[in-house]
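**Student:** Attaching a predicted model along with its sequence, questions to come.
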Amino acid sequence: MSTAILAEPGQSASTSTASLQVIKRNGALVGFDVSKISVAVTKAFLAVEGDEAAGSARIHDSVEQVTHQVMQAISRRLKAGGKVHIEDIQDQVELALMRAEEQKVARAYVLYREAHAQERASLAPVEAHPTLTVKKANGEVAPLDLGLMKVQVERASQELEGIDGESLVEGALRNLYDGIAEEEVLSALIMTARGRIEQEPDYSAVTARLLLEQLRLETAAALSLPLSLPLAEIYPQALSTFIEQGIHYELLDEAMAAFDLERLGAALKPERDHQFGFLGLQTLYDRYFLNWKGDRLELPQVFFMRVSMGLALQEDDPNARAIEFYDLLSSFDYMASTPTLFNSGTRHSQLSSCYLTTVQDDLEGIYGAIRDNAMLSKWAGGLGNDWTPVRALGSHIKGTNGSSQGVVPFLKVVNDTAVAVNQGGKRKGAVCAYLESWHLDIEEFLELRKNTGDERRRTHDMNTASWVPDLLIERMRSDQDWTLFSPNDTPDLHDLYGNAFRARYQEYEAMAARGEITLFNTVSAKQLWRKMLTVLFETGHPWITFKDPCNLRSPQQHRGVVHSSNLCTEITLNTSADEIAVCNLGSINLAAHVHNGELDVQRLERTVNTAVRMLDNVVDINYYAVPQAKSSNFKHRPVGLGLMGFQDALYRLNLPYTSAEAVEFADVAMEQISYFAIRASAALAGERGAYETYEGSLWHQGILPIDSINLLKEARQDGDLSLNTSSRLDWTAVRELIARNGMRNSNVMAIAPTATISNIVGVSQSIEPAYQNLFVKSNLSGEFTVVNPSLVRDLKAEGLWDNVMVNDLKYFDGSVQQIDRIPAALKARYATAFEIDARWLVEAAARRQKWLDQAQSLNLYMAEPSGKKLDELYQLAWERGLKTTYYLRSLGATGAEKTAPVAAPQPQVCSIDEPDCEACQ
C-alpha cells in the first residue's frame, strides 16, 4: 500500500506520522506503524470472504480506503503529531468499516476485538500481592501479580486430574522474595510443579505447560511478536518471522524462504504442545530449539515444521510434503533422530546418525581416520571404527625396520579426540572401536576400560566392542585352542566370514605350526571367552558382537564386508578404505500404534510409508563432512527405521515383558514394520529409481531378511542355530514389487537406543524394559524425576495410589515386588529391568532380528551376575542368531541399608558408566 495515500493533502506520510506515538494498554509508548492497521483490516475481510480472496483487487482497494479514512481521522485530531491510544485507533477502524458499508466485515472486526479483550481479561491480575514486589525488565518496581500466577496455573492444569492449583501457587510463593526479577516468578512455579511429579504424573504436563508459557514469552520477545496473544494466534506469525530471522542470522538455509509460509503456518497445530511431558519439552528447550545469543527462536510446532521443511526441500511439492512430514513428527507417532532434529533446514544440514569407518594399517590411514572422526563428530555423528587391519604389538615395520606399538596407543588418541570434539558443543563426542577376536592385541584391547593399569594404555571416554567370528564360539564350546595373529601376516582374514573364514583361518594355523608365521599366540578359546565375559561384567566393555550373522545376512555382501557395527551396535554396513558407511535413523513410537488392546495396523502403515520417505530424503539433503561418506551414501542409500516405546506398548496390552505373549507381540509388530518398510522402499524405487548397487544384492536375488536366515543356518554347525522362523503375513506382493522396481535403499531397518528422542516423545526407550518405576534421570538437561504413569494409572484404578505408596516406591528403589498390597498381576506387569530374567530380552530380540536387515541395540540386565549366567546368556544370544549385543548392565555390589522411607528417589546403581547412546538418537 502506498504511504502517500495515508497522508493529509499537501503532506507526506512521513511528516504526518513521524512524531506520532501509540499508547498501548499497559501504558507503554511505541512508534506508530500504519501497516498494522492495514493488516488488521485485511484479516477482517478475509474472516468474512475466506482466505481464497486474499490478493483480490476489491479487498485491496477496500483496505486502502478504510486505512486512509482512519489516518485522516487521527491526523485531524492530532495535527502535527502527539499520542493516540490503541483503543481510539481501533474505534476509528470500526467507524470507517461502517461508513464503507462493510457491515459484515465490521462485525468480524468487533468480534475479533471482543475475543482479544476476553483473553486480556483472563490474564489480568485478580489481585496484587499485599507485600511482595517484582522488578521489571525496565527497572520498574511493581506489586507481584498474584492473579497472573493463578491464571497461569489454572490454564496449565486444564483437563488434568489431581492438580492442586492453589497449593501450587502457595508453594511457589514460599520461594519468592521481595524485589525478585519478574521473569523468575514463572520459573518458581515451574520448579514447584516439577517437585510434585513423583506424587502425581500429571504434574509433568503442568510443568511442561508452564515452561511452554516461559518459552512463548522468550520467543515472542526474540522475534518481536505480540506478547499478549495466545499461542494459537502467535504460531502462524512465529513461523514466518522465525524463517526470516533464521536466514538473516545465518542459522537457516536460504532455500527455506521459498516455502509458502502462510500455508505452512496455517497447518500448525498448537494443541499438540499439550502432548509434552516436562522432560521432553525441557530437553527440546535446552538443546534442540535454535537460538540467537541465548534467546530461543523456535516454539515446539515451529521446530517440528522447520525440521519437516528441511526434509522436504527437494520434493516435487515441498509444501505438501512438509505438511505431511510435520503431521507425522508433531503427532509423536514417529520421531527423527537427534542429528536430523538438530540440523534439518540449517546451513549445515548434517542429518545422519552413524558413521562407520575402517582404519588402514599406516600412519596416513590411522591419522586420516582420526581426522575423519573429528570432522564427523563436529556435526553430531556417532562413530564406529574398525581397527582390525592395524598390525599388532611387536609386528615388523618394513619402512623403518622397527617394531609396531600395536593398536592401543592410537586408541588413546581416538579417546582424547572424542573428548575434545564434542559434537558442536551440544553433546559429548562418542566413538566405539571394534577389534576382531583373532587379533594379537585382543587381550590388551579387552582391558582398555579398566580402572587399573597404565593410564597411557586406557581409554575411559570411548566405547569398545569385540567382533567375534562363529569359529571362536565353536572352539570355545568344544574346549579347543584359539590362535591370535597380527593382521599384516593374515590380511585376508579381515574380509572373510562363514566357511571361507574357517578354511583360511585353519590354513594360517597350519602355517604358524610350520614356522611360516612367527608372530602369533595360542590361547584357550574357553579362557579367552571367559576373559571377555569377565571384563564385560567389570567395565561394561567390550560389547560382544557377532561377525558372521552380520555378514551372512547382509543384503550388500556382493559389494563388500561388514567389518564392525556402529557406536550403538544396531548398524551393520560395509566399510573399506574408500567407503565410510553412513546410516540415517528414525524411530516409530510403537505405543502410539496400540489402541483398544491391539496393534493399529492401518496407522502403522501410514507412519512407515511417510517415515521411509523422510529417511530416504536425508541421503540427498545431507551435509557430508568427508567425501568417503558422501560417495558411500549415494551408492547404497541405507536407512535405519526403528522403534521405541515397546515397554509402553506392552503396558497398553496388559502384558508382562516376561511372557510368551510379549515375545509373540515383538514378532508380530516387527513383521508388520518390516513388511511396510520394505514395501515402502520398493515403492520409492518405482518413483525415484533403485539404489546404484542394487544388482547382485540379496534383494535382487529375491532373498528377504526372513529368507537370509537360511544362509546363516548353512554356515553353522548342526544345532548351533535355534530360531523361530514362522511368519503371519503373505509376502508375495512385496516380493513381486521388489522384482518389478528394485529397492530404493540397500538397508531399511535398524533399532537404535532412542535415548533422547524417547524422552522428547515421552515413552520408554527403544526395546528396553522399564528401568525403574520411580527414579531420577540425569542427562545434559539436568536431573528429572520420572514416575511410571501406567503404574500410577493402574494403582489408582485399584485405589492404591497415595502418599504411602509413593514412599514405598522410594524405599524399594522404584520396585513394586516387595509392596504387599499390590496385586500379583501388577507386580508381574511392572517388573523392572533387573527383575526380569535377561533370557526374555534375548528371546524377544531374536523374534525381531529375523525381520531386520540390520541389527538392534540390545542392552542386557542382570541383577546378580555370575560367570555361568553370563556364559549361558551370551551363548543363547548367539544360538538365536542375534547379530549384536550392547551394554551389560548389573547392579552395584553394595547398597545403603534402609531403616525408614527415603526423602527422594534413589536410582539403581550400575557397575558401569551411563552410556552416551544419545549419539545415535
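**Tutor:** All right, it came through fine.
**Student:** contacts and neighbour counts: CA atoms only from here.
**Tutor:** OK.
**Student:** for the stretch 501-650 of the chain, what spans make up the helices?
**Tutor:** Taking DSSP state H, counting those that start in this stretch as the criterion, the stretch 501-650 of the chain carries its helices at 525-539, 547-552, 601-621, 627-636, 646-652.
**Student:** Need the residues that contact the longest one.
**Tutor:** Here helix 601-621 makes contact (CA atoms under 8 Å, 6 or more residues apart in numbering) with 311-314, 324-325, 328, 333-334, 349, 351-352, 584-586, 588, 593, 633-634, 637, 639-641, 672-673, 676-677, 680-681, 684, 744-745, 748.
**Student:** now, which of those lie within strands?
**Tutor:** 334, 584-586, 588, 639-641 (DSSP state E).
**Student:** Out of those residues, grab the one that's most surrounded.
**Tutor:** The most crowded member of the ones in strands among the contacts of helix 601-621, judged by other CA atoms under 10 Å, is Leu585 (34 neighbours).
**Student:** Now list the buried members of the contacts of helix 601-621.
**Tutor:** For the contacts of helix 601-621, a burial check counting by 16 or more other CA atoms under 10 Å picks out 311-313, 324-325, 328, 333-334, 349, 351-352, 584-586, 588, 593, 633-634, 637, 639-641, 672-673, 676-677, 680-681, 684, 744-745, 748.
**Student:** re the thing from before, hey, which of the helices of the stretch 501-650 of the chain is tucked in deepest?
**Tutor:** Among these, judged by mean count of other CA atoms under 10 Å, the one packed with the most neighbours on average is helix 547-552 (a mean of 26).
**Student:** Can you list the neighbours in contact with that one?
**Tutor:** 467-470, 497-498, 557, 561-564, 572, 708, 711-712, 854, 881-883.
**Student:** Was I right to think Glu598 contacts Leu653?
**Tutor:** Yes - proximity of Glu598 to Leu653 meets the contact threshold set by CA atoms under 8 Å, at 7.0 Å.
**Student:** next up, a second structure to put side by side with the first:
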Amino acid sequence: MSPNSATALRVEPEQPPLAEAPSARPAAEPAYQVIRRNGAVTPFDPSKITVALTKAFLAVEGTNAAASRRVHDIVEGLSEQIVAGLTRRADSGRTFHVEDVQDQVELALMRGEHHKVARAYVLYREDRARERAAKNAGKKSGKAKAAKAPSLHMKTADGAMVPLDADRLRAVVEEACSGLEGVSAEPILAETTRNLYDGISQDELALAPILASRTLIETEPGYAKVSARLLLDKLRSEALTFVKGSAQQATQAEMAALYADYFRAYLKAGIEAELIDPELGRFDIERIVAALMPERDLQFDYLGLQTLYDRYFLHRHNVRFELPQAFFMRVAMGLAIREIDREGRAIEFYRLLSSFDFMTSTPTLFNSGTLRPQLSSCFLTTVSDDLDGIFKAVKDNALLAKYSGGLGNDWSRVRGLGAHIKGTNGQSQGVVPFLKVANDTAIAVNQGGKRKGAVCAYLETWHIDIEEFLDLRKNTGDDRRRTHDMNTANWVPDLFMERVEADGTWTLFSPDEAPDLHDLYGIPFREAYEAYEAKAERGEMKVYKQLRAVDLWRRMLTMLFETGHPWITFKDPCNIRSPQGHVGVVHSSNLCTEITLNTSADEVAVCNLGSVNLAAHVSADGLDHERLARTVKTAMRMLDNVVDINFYTIPEARRSNLRHRPVGLGLMGFQDALQTRRIPYASQEAVAFADESMEALSYHAISASVELAAERGRYQTFEGSLWSQGVLPVDSIARLSEARPSVTMDNAETLDWESLRERVRSTGMRNSNCMAIAPTATISNICGVSQSIEPSYQNLFVKSNMSGDFTVVNAALVRDLKARGLWDEVMVADLKYYDGSVGQIDRIPDDLKALYATAFEIEPIWLIEAASRRQKWIDQAQSLNLYVSNPSGRKLDETYRLAWKFGLKTTYYLRSRSATHVEKSTLKGVDGKLNAVSASSVAVPVSAPASEGWGKACAIDDPDCEACQ
C-alpha cells in the first residue's frame, strides 16, 4: 500500500470540518464531538470516515470502474457500522476520543475480513504511535520543565462552568476499586483523563470513568464490579439531586449516613409524582429505614446494575431517583402491604431480595408498590370459535400485555381454512388471519416501552391449519399470512408421536367437526381421534386431510430449524400429570413454555413467578438445605401474596387466580452451582445434582404451601385435586406411565416424602401449583449468575440486550486459570479466537475443559436427562432451551423424540449457531486472523443457502427476544 493510501486511513480530524448545510443535518439531530490527542474538541464528521475508507480501498483494489462500484458498496456498509458502533458506545454522552474512532474503523475492517486494508491500518497506527512517542520524548529531554497540565472545567446542568474536581474523580474511582482483587484505579484514571476536555458536561464526566472501566472487564472480571460502582455514583447524584431539589453528590461511604434521610425523601417524592402507592407512606418508616443495608449496593456487576438503571428504577423525566436498596424495599413493602405485621414482613422480604438469594419476576419488580401493581408474569387464554370471542381475546391480550404480562394463546378451537360458516353460508379463512391481528397487537402494546409485548400462539397438531401455522415465521410467501413477531408453539398429543414412531398416517381435522378433541388427552383422546378417522374414511367429514405422520414431523422440525418456531410442547404429560385435572384442561403453555395451567372460556390462567438463586445455596461441600428451606419459605409467602395484591386487568384472570392461587417457584444459577461443586454439566453427576437440587426445592415449596394453607386456608378447588389424594408430582409419573408405557423417567426419592404426603392430604395446599422454571434472563443478570438451568453460552462474549452491549467473562474460569498461572493476554486472545470456548486451547488442563464446557460443546442428551430428573419433581414445566452445535435432520429428530420419551412436558428455543467470533473491545496488538469477527454471536440454521447467507433461527441475547430479556 502506498503512503498516500495509508494516510487516507487516518480518520483523526486535523481541523474542524466546514459547517454543513442545514439540509445535510436536521436541527434536532444530536451533535457528536471528537476529542483530539491534544485535548481539543471538534465536531464529529462521519463523511471523513467514508472518504478515508474509500481512498484506502481504491489503493488496494485499483481505480477501474468495477472496483470503484465494489468499493462504494463496501465502504457504505462499513461506514454505517462504524458510526453506529461509535454512537451506541457514546451512551448518553456525545463525545468520543479519536482513538475510539480508529478502534471502530479497525474493528469494522477486521469484521468484514478486509485483511489487507486492515493490516496496513494496524501497521500505520503503530508507526504513528511510535512517532508521537519519540516526538514527546524529545520535548521532555533536557532540563526543560514539563508544562503544567491545562486546567479543565465542567459545564453544570444550568450551563455554568466550574473547575473540574479531579480530586473527587480520583476518590470515587479509588473507592470503586476498594476491596476488590486484581483491579486498580490507575488504568481507569488514565483512560478517563484521556477522554476529558475543557467544558465537558456533567453527564459526560460521570460516564467517562464507567466507560473506561468497561474496557478492562475482558482482562479482569473484577472491573465488572468497579464499573457498577462507578455507575452507582452517577445514580446517587441523580437520585439525591431529584429528591433533595438541589445538586447533591455523595460517595458510597457517605451514603451510610445519608440513606435513611434519602429514603424518606424518595418515598415522599415518589408518592407526589404518583409513581408510588401512598399506602407505603403509612408504614412505620423509621422501622423500615433502620433495616436498610447500604453496603448491599456494592454487590452488583455492571450488567446487573445497568439493567436496573435502564429498565427498573423509578424515574421522572428520564431522571432516576431510586437507589438499589430503595428499589428492593419498595418491592418488598408492596408485597407486604396486606400483611398483619407488614413492616416485619417487608423487612423479611427486603433482606431476601437484596441478598440475591431469591428474586421475583420482572413484572413484580416493575410494579410492586406502585399505583398499578400488576405483579403476575404469565397469562394463558383460550380463544373461542366466533368473532366476538376472537376479538375479545385480542383485546384481552392488549390489556394483559400493557402491564408486562407474557401471553400464551390457545387457538385450537378456531375452525380451520375451508370450514363452513353457518351465519354467512361461506367458508372460513382459518386461524392465520386472526393470528396476524394478534401479532400486530402485541407490537402496538409494548408495555410502556419497557419491553415489547410478547405472545405465543399454540395450535394442536391435528388442526387442519397446522401446515400454514408452521410457516408463520417464514420470510417468504404472502406477508398477510405471516406473523414475524409472534412466537408459536406446537401442542403435540402423544398419539401423534406414536404414529411418528410407527411411521403411520395422521389425519388433520377442523375443530368445528371434531370439537371434543380440544378437551381430551390420553386414552380418551386416542379413542375419539380414531373414531373421527373412521368417519373420515366413510366420507362423513367435510374438512380433513390425511398425510404421513413422519412427513409432518419432519416439516415441524424443518421450520423449527429454519425459523426457530414453532416450539415443540407435549399436550398429554402436561394434562395427565396436572394436579388440577378435576376442574379443567391445560390447552397450552405460556410465552416461555414453563406454565401448564387450565384455561376455559371464563378462566384466564395466571401465574406468579420467582426464582431461587441456586448458586447462593451451594458450597463445595454440597447443597445448604437449611438455607434453602428458609429462602423457599419466605419466597412462597411472597408469591402467594401476589395473588391477593395483584392488579387484574380482566375479570377472567382475577377469577382464575383467586380460585386456584398457582405460583411458579423456579431457579437460576444452576451452571454456577455445578462449577462451585466442580461438576461438569455433561456428566451423570450433573444429572444427579439436578435431581437432588430440584427434589429439595420441590419438597420445601410444597411444605411451605402446606404451612400457608394452615395459616390462611386451602385454595378453593383443592378437593378432588391430585394433592387431595396424596398424589405429589413425583407420584404422577405413574399416571403418565399408564397412558404411555414407553415413557422413561426416574422416580427415586431421598427425602421424607411420606410424611409430607400426609400433611398435604390432611392440611391441604394454599396453591394449586407451586413450581415452574422460567428463563430468568433479566433477573439472573441482576443477580450476576447464570441464566435459569442453562449451560454457559460462552466463557467470554459480548452480550446484547435492551440496555446495550456488555462484555461478559466467566469469573470462575478466570479464578481457576489464575490459580494455575494461565491467565494472561494470550489466554484472552485465545478465548476470543475460539469464541469463548476452552475446549480447543491446548494449554488448558482437561479437567477445566470439562468443567467450563460451553453450551454448544455439550450434547443435548445431557440437557434432556437433567431436565427429566427435574420434571419428576415439578407440578408445571421448565423453559428448556436445546443447544445443537451441528444440527441435521437426524440430530433434531433424535433430540426431540428423546425429549418426549424422557417425559418432558415442553421444550423452548432450539439454539444452533454459525462460525462466529467474539467482538473485541480493542484490536491493538493482534493479527488479522484473530480479529475476523462478526457483529454478534447468533444462533442460525446450517441449512440456509450460501447465496442468501445465514437465516436466523434464534439469536442468543437478542434485544428483541422475550426469553433473552
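**Tutor:** Yep, that arrived. As the structure is a prediction and not an experimental result, all values here were calculated from the model.
**Student:** Mark which of the contacts of helix 547-552 of structure 1 are buried, thanks.
**Tutor:** Neighbour-count burial (16+ other CA under 10 Å) is assigned, among these, to 467-470, 497-498, 557, 561-564, 572, 708, 711-712, 854, 881-883.
**Student:** that older thread, ok, Glu598 and Leu653 of structure 1, which is more surrounded?
**Tutor:** Neighbours per residue, other CA under 10 Å: of Glu598 of structure 1 and Leu653, the larger number sits with Leu653, 19 against 12.
**Student:** which ones are touching the more buried one?
**Tutor:** Leu653 of structure 1 neighbours (CA under 8 Å, 6+ apart): 594, 597-598.
**Student:** ok, 6 Å please
**Tutor:** Leu653 of structure 1 is in contact with Gly597, counting by CA atoms under 6 Å, 6 or more residues apart in numbering.
**Student:** same thing with Lys268 of structure 2?
**Tutor:** For Lys268 of structure 2, no contacting residues are found, by CA under 6 Å, 6+ apart.
**Student:** Try it again at 8 Å.
**Tutor:** Lys268 of structure 2 sits next to Gly281 when contact means CA under 8 Å, 6+ apart.
**Student:** What is the aligned counterpart of it in structure 1?
**Tutor:** Aligned by TM-score structural alignment, Lys268 of structure 2 pairs with Glu244 of structure 1.
**Student:** Would you mind getting the average deviation of the one helix or strand its match maps to from structure 2?
**Tutor:** Glu244 of structure 1 is part of helix 231-248 when elements are defined by DSSP states H and E. Compared with structure 2 after the fit, helix 231-248 of structure 1 shows a mean deviation of 1.5 Å (mean CA distance after the TM-score superposition for structure 1).
**Student:** Flag every buried residue along the helix or strand that that helix is followed by.
**Tutor:** Beyond helix 231-248 of structure 1 on the C-terminal side, the first helix or strand identified by DSSP H and E is helix 261-267. Residues 261, 264-265, 267 are the ones in helix 261-267 of structure 1 that count as buried (16+ other CA under 10 Å).
**Student:** Find me the equivalent region of whatever helix or strand comes next after helix 261-267 of structure 1 in structure 2.
**Tutor:** Counting by DSSP H and E, the next helix or strand C-terminal to helix 261-267 of structure 1 is helix 278-287. Under TM-score structural alignment, helix 278-287 of structure 1 corresponds to residues 302-311 of structure 2.
**Student:** what's in contact with the matching stretch?
**Tutor:** 224-229, 231-232, 235, 320, 450, 778, 781-784, 803, 806.
**Student:** Would you quantify the distance from Ile517 of structure 1 to Ala510 of structure 1?
**Tutor:** With distances taken as CA to CA, to the nearest Å, Ile517 of structure 1 is found 9 Å from Ala510 of structure 1.
**Student:** The contacts of helix 547-552 of structure 1 in strands, which ones?
**Tutor:** Reading strands off these with DSSP E, I get 467-468.
**Student:** my guess is Thr507 of structure 2 is in a helix, correct?
**Tutor:** No - counting by DSSP: H, G, I helix; E, B strand; the rest coil, Thr507 of structure 2 falls outside a helix, being strand.
**Student:** which residues sit in contact with the counterpart of Asp372 of structure 1 in structure 2?
**Tutor:** Aligned by TM-score structural alignment, Asp372 of structure 1 pairs with Asp396 of structure 2. Going by CA under 8 Å, 6+ apart, Asp396 of structure 2 touches Ile650.
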